[in-house]
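In: Kindly return the folded structure for what I paste below:
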Amino acid sequence: MFPRDFAWGAGTAAYQIEGGWQADGKGPSIWDTFCHESGNVFGEQNGDVAGNSYELWEKDLECIQLLGLTHYRLSLSWARLLPDGTTRHVNQKGVQYYNKVIDDLLACNVSPTVTLYHFDLPQALQDQGGWKSPGIAALFDNYAKFCFQTFGDRVKLWITINEPHVCAKLGHEDGLHAPGLKEKGTAAYLVGHNMLRAHATAWHSYSSVYRPEQKGAVSLALNSDWLEPSQQGCKEDVAATERDLAFTLGWFAWPVFVTGDYPEIMRSAIDAQSRKLGHSGASRLPRFSNDDPTILGTADFFALNYYTSRKVKSGGGCGQTLCMKSDRDAEEVLDSSWPICGASWLAVAPDGLRKLLKYIKDTFKNPAVYVTENGFSQVGLLQIEDVQRCEFYKETIMEMATAIQEDGVDVRGYFAWSLMDNFEWADGYSVRFGLFHVDFSDSKRSRTIYRSGREYARIISKYKSGQSK
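Out: From the prediction side, this is the model:
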């Protein structure tokens, strides 16, 4: 049901698991700053220690081996490698840490999939304007080239930026993520624009300088729910769904995979709302200039983070306020048949993954796809025997197999989120996604496999051995 070289993985991110926030010369990131300000995170929690993977990497490696993973997705902490965000000062302790992680993985026949940026911008660069500054693209490119030069001889799958949509909207429109800005209707579009410029610049650097020898592949990880009209026969709902998809997946996928520019439906909606509210001047959605790198074609595969689905109705804007919600003019609702797992936003809809994969094939020129995140959360009472999550993984992987076999989608790999319970951003430690439970009350941060971890290991073993049932 899956190719023999299919990538079976799990993922983590540096700030969510490493801890060691001041250890061995690491500089502060925007998430260090955000968490240390009161009122931003559930229970005033932070990632200062988290799972303490900086000191307990060998324990993580044992978990990876127990699952039988072929691939492990990790992110590099920009501030651990380059404390001020620039190559003027390289933190060799950080380099040594990631060299050990990568070398240990390869020694266990596990391929590292490395994300350069997973939400944790060095605070020194935020102080200079962060992702709102046009100069951030060159700074990111320098960081990326440093990583390609330092680790690229052993890394074959690279992701430049994880979920630019989340970084832009939650961090700069809604203020729910670091750096906590609420500049509605403007900053998120600018941030997304600069992230695309940064990604494309780094992709071109890899392609021209490093690819001939290293022979790796580079993309960016895009998150998207599956969206479908609340009423299939309602023209307004159908149009709202198209608009919603353009403002989420299309925002970044359209420039990279289709035209080199934003979806016209997105720009038209933003400009129409600007006219309606009397916003004068240039479009709030920036335009690429001749000085920018070519955006089209800057992905060697499609990296998809999928968690849930929504039905879409027309409307749902925020009145006369300039904001992304008004620009989008679409309301997302839950289907009552979808169970909710843990986090209130996470409706369980495994078939949405198959539908989204088919949409990606049809819309974005049938790319090779890696599902780089997908998971099921727990909140409240701890359940090591997490039967529901076991069923979720079985159903989701079957839907992915159907997408490959019946829809002809070129899916190359699947990464469960996440290897272990971790710091889940604004939710702190109240939400658990791990295949391994981490006891955050224990100074040793003990790891215990969930039943779902055993189930995922069984699935991996079955398909790695070539069984079809």
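
In: contacts, neighbours, all on C-alpha from now
Out: OK.

In: what's the closest non-adjacent residue to T70?
Out: Leaving aside its sequence neighbours, T70 sits nearest to V110 (C-alpha to C-alpha, 6 or more residues apart in numbering; 4.8 Å).

In: how near is that neighbour to L69?
Out: In this structure, V110 lies at 7 Å from L69, with C-alpha to C-alpha, to the nearest Å as the measure.

In: re the thing from before, distance-wise, check the residue nearest to T70 relative to V101.
Out: Between V110 and V101 the computed distance is 11 Å (C-alpha to C-alpha).

In: More neighbours: which of the two?
Out: With other C-alpha atoms under 10 Å as the criterion, V110 and V101 differ in neighbour count, and V110 comes out ahead with 22 against 19.

In: got a list of what the closest residue in space to T12 that isn't next to it in sequence touches?
Out: Closest residue to T12 in three dimensions, ignoring its sequence neighbours and counting by C-alpha to C-alpha, 6+ apart: L74, at 5.2 Å. L74 sits next to G11, T12, A13, A14, P112, T113, V114, T115 when contact means C-alpha atoms under 8 Å, 6 or more residues apart in numbering.

In: try 6 Å this time
Out: By C-alpha atoms under 6 Å, 6 or more residues apart in numbering, the contact set of L74 is G11, T12, A13, V114.

In: one more to line up against the first:
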Amino acid sequence: MDQFTIFGCFIFILRSCSGTQLEEDYLKFPPGFSIGSASSAYQVEGAWNVSGKTPSVWDWFTHKKDSTVMDQATGDIACDSYHKYKEDIAMMKDIGFRHYRFSLSWTRILPTGFPDKISQEGLQYYKDLIDEVRRQGMEPFVTIYHWDHPEFMNRLGSWTNELMVEYYAEYARIVFRELGSRVKVWATLNEPEQNCRLGFAKDVHAPGINLPYFGEYLCLHNYLKAHARAYQIYNEEFRAEQGGQVGIVHLCEHFFPQPSHDLETSRIGFECGCGWATHPIFSKEGNYPQVMRERVNGNSKLEGLPFSRLPKFSPDWIKRIRGSSDFLGINVYTAREVRAMPREKNGIWPNDFGTELIINETWPVNTAWLRVIPQALGEILRRIRDVYDNPPVYIMENGATSAKGVNDYNRIEYLHDYMKEMLLAINRDGCNVKGYTIWSFLDSFEWSEGYTDLFGLVEVDFTDPNRKRTPRLSTKWLKKIMQKGRLINIKDLGQLN
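Out: Predicted coordinates for the structure are as follows:
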């Protein structure tokens, strides 16, 4: 072997070692990075008519005789976390979580929906919950609204009615006033785009207002105004004293283009998906994405309508909404493919955006709607970095279902692979991600799927009146990760159980 060959081998070894070390560094969690898990009020609390609580829109929706929820399930008892929250929080502490994300029930705090009657018992429950989270060394990440407004507001049109903006703003003011000294991270609203699509363009979710291309646009329009009002209230009345952060949580998916070189269609998919609710707040110009406005406005005109189905923000509302978040919360689970659709003969797009969303049948299946595509998370984070000038991001939901029982190896693999993509985006690509939240801590009521989708790190026996909890294998894996401060492959851990 000549000296040049030896030198070449030496360089190859150095590069290999350097690459291994670099990979190892990439998989460390940054200093101060927060990992936690999540729930929402209707999905876990139960106690649906306790503490003066009045019916929410989801109480009404699940109690209907013609309920479309799987197995006619309700959240009447759910996980009974209203009574068992101390047990849940103790398990979170044992795992080593640094935060717990949960939501408030509007009607538990304001039984009439308005500040004329405040339930002190309902407020005390949340004060006790928050204090217990903090006592166990975690931060409460509190979502003010996770889809469960007072039922009577449904009869006023729910989020298609602009009155909801001020109804919600007054509720948020009470929450800030009563709980703000205990909370440093607030999310105003959860997944407005998902709620508006499934509850206002379809009848899959409450309130079941099936008005496609009208209801969903009106719904999200008012959601964004309500968020901006809450942010304004916090800034003007509470921020100086309480010093917290206020953001919003959006559902984001990545759209892989078909064919693969059609990056423009992938961009349109993002802007009309995640960007629908994100662009008005986080872009420099505000308002809905231009391509979305052009296509909806164009379709509306060609249909002969005297106005666009997409509502128009006034210059004042554009200004008030733009910049109205201290962070961007995102929920990421899966991905889809997207391809361009040609216009019809009359010039109309077959749908408002001129794109077709496709589930790739070769992708690994977790549940009916969730295909396992870890690289989608990295793609979303890099796109947010580039399009919205790298704002602080909290991943507020990411998770997968498992079968009954505690050996949830598929969940460990899912979380490992998605977290790896997140860490590469942070440590290699400079994405400004501050925290990661697993959906969900407990098996819970999963909306239209009832109790058939088991997302919990902890198994709940819904046939047991005491709702027995059993930690799954993934909790042991997560505990090791938290202890070591870096991502660990399950193959390196031996037999966890």
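
In: tell me the contacts of the residue most central in space within structure 2?
Out: Central residue check for structure 2 by C-alpha atoms, centre = their mean: the C-alpha nearest the mean position is that of N331, 3.3 Å away. Counting by C-alpha under 6 Å, 6+ apart, N331 of structure 2 makes contact with L251, I395, M396, E397.

In: so can I have TSV of these showing secondary structure, distance to C431 of structure 2 and neighbour count?
Out: Conversion of the contacts of N331 of structure 2 to TSV gives the following (DSSP: H, G, I helix; E, B strand; the rest coil; distance: C-alpha to C-alpha, whole Å; neighbours: other C-alpha atoms under 10 Å):
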residue	secondary structure	distance to C431 of structure 2	neighbour count
L251	strand	18	22
I395	strand	12	23
M396	strand	16	27
E397	strand	17	23
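
In: how about I395 of structure 2, what's its match in structure 1?
Out: I395 of structure 2 maps onto V371 in structure 1, with residues paired by TM-score structural alignment.

In: Specify the local secondary structure of R101 of structure 2.
Out: Going by DSSP: H, G, I helix; E, B strand; the rest coil, the secondary structure assigned to R101 of structure 2 is strand.

In: I35 of structure 2 too?
Out: Put simply, I35 of structure 2 is strand when judged by three-state DSSP.

In: what number of residues lie near K345 of structure 2?
Out: Residue neighbour count, defined by other C-alpha under 10 Å, stands at 7 for K345 of structure 2.

In: again with P55 of structure 2
Out: Here the neighbour count serves as a burial measure; for P55 of structure 2 (other C-alpha under 10 Å) it reads 21.

In: which part of structure 1 lines up with stretch 232-251 of structure 2?
Out: The aligned range for stretch 232-251 of structure 2 is 204-223, by TM-score structural alignment.

In: buried sites along that stretch?
Out: When neighbours are counted by 16 or more other C-alpha atoms under 10 Å, the buried residues of stretch 204-223 of structure 1 are found to be 204-207, 210-211, 214, 216-223.

In: Stretch 61-79 of structure 2 too?
Out: Applying a neighbour-count criterion of 16+ other C-alpha under 10 Å, the buried positions in stretch 61-79 of structure 2 are 61-63, 67-69, 72-79.

In: residues in contact with that stretch?
Out: V44, G46, A47, W48, A206, S448, E449, G450.

In: Return the entry from those with the maximum number of neighbours.
Out: Comparing these on neighbour count, A206 comes out first with 27 neighbours (neighbours: other C-alpha under 10 Å).

In: pretty sure the match of I395 of structure 2 is touching A416, no?
Out: No. At 8.4 Å, V371 of structure 1 and A416 do not qualify as touching, with contact defined as C-alpha atoms under 6 Å.

In: Would you map the helices across the stretch 151-300 of structure 1?
Out: Assignment of helices within the stretch 151-300 of structure 1 using DSSP state H, counting those that start in this stretch yields the ranges 164-172, 187-205, 211-214, 235-247, 249-257, 264-276.

In: List the superposition-based mean deviation of the longest one with respect to structure 2.
Out: Translated: helix 187-205 of structure 1. Relative to the matching residues in structure 2, helix 187-205 of structure 1 has an average distance of 0.5 Å after the fit, by mean C-alpha distance after the TM-score superposition for structure 1.

In: what about that helix, distance to the chain center?
Out: When C-alpha coordinates are averaged (C-alpha atoms, centre = their mean, to the nearest Å), helix 187-205 of structure 1 and its chain have centres 15 Å apart.

In: could you say what helices and strands that helix packs with?
Out: Using 3 or more C-alpha pairs under 6 Å, 6 or more residues apart in numbering; DSSP states H and E, the elements in contact with helix 187-205 of structure 1 are helix 136-151, helix 164-172.

In: rerun that using 10 Å as the cut-off
Out: For helix 187-205 of structure 1, the elements it packs on are helix 136-151, strand 157-162, helix 164-172, helix 211-214, strand 217-223, helix 249-257, judged by 3 or more C-alpha pairs under 10 Å, 6 or more residues apart in numbering; DSSP states H and E.

In: and what of the first one?
Out: In this structure, helix 164-172 of structure 1 makes packing contacts with helix 187-205, strand 217-223, helix 249-257, judged by 3+ C-alpha pairs under 10 Å, 6+ apart.
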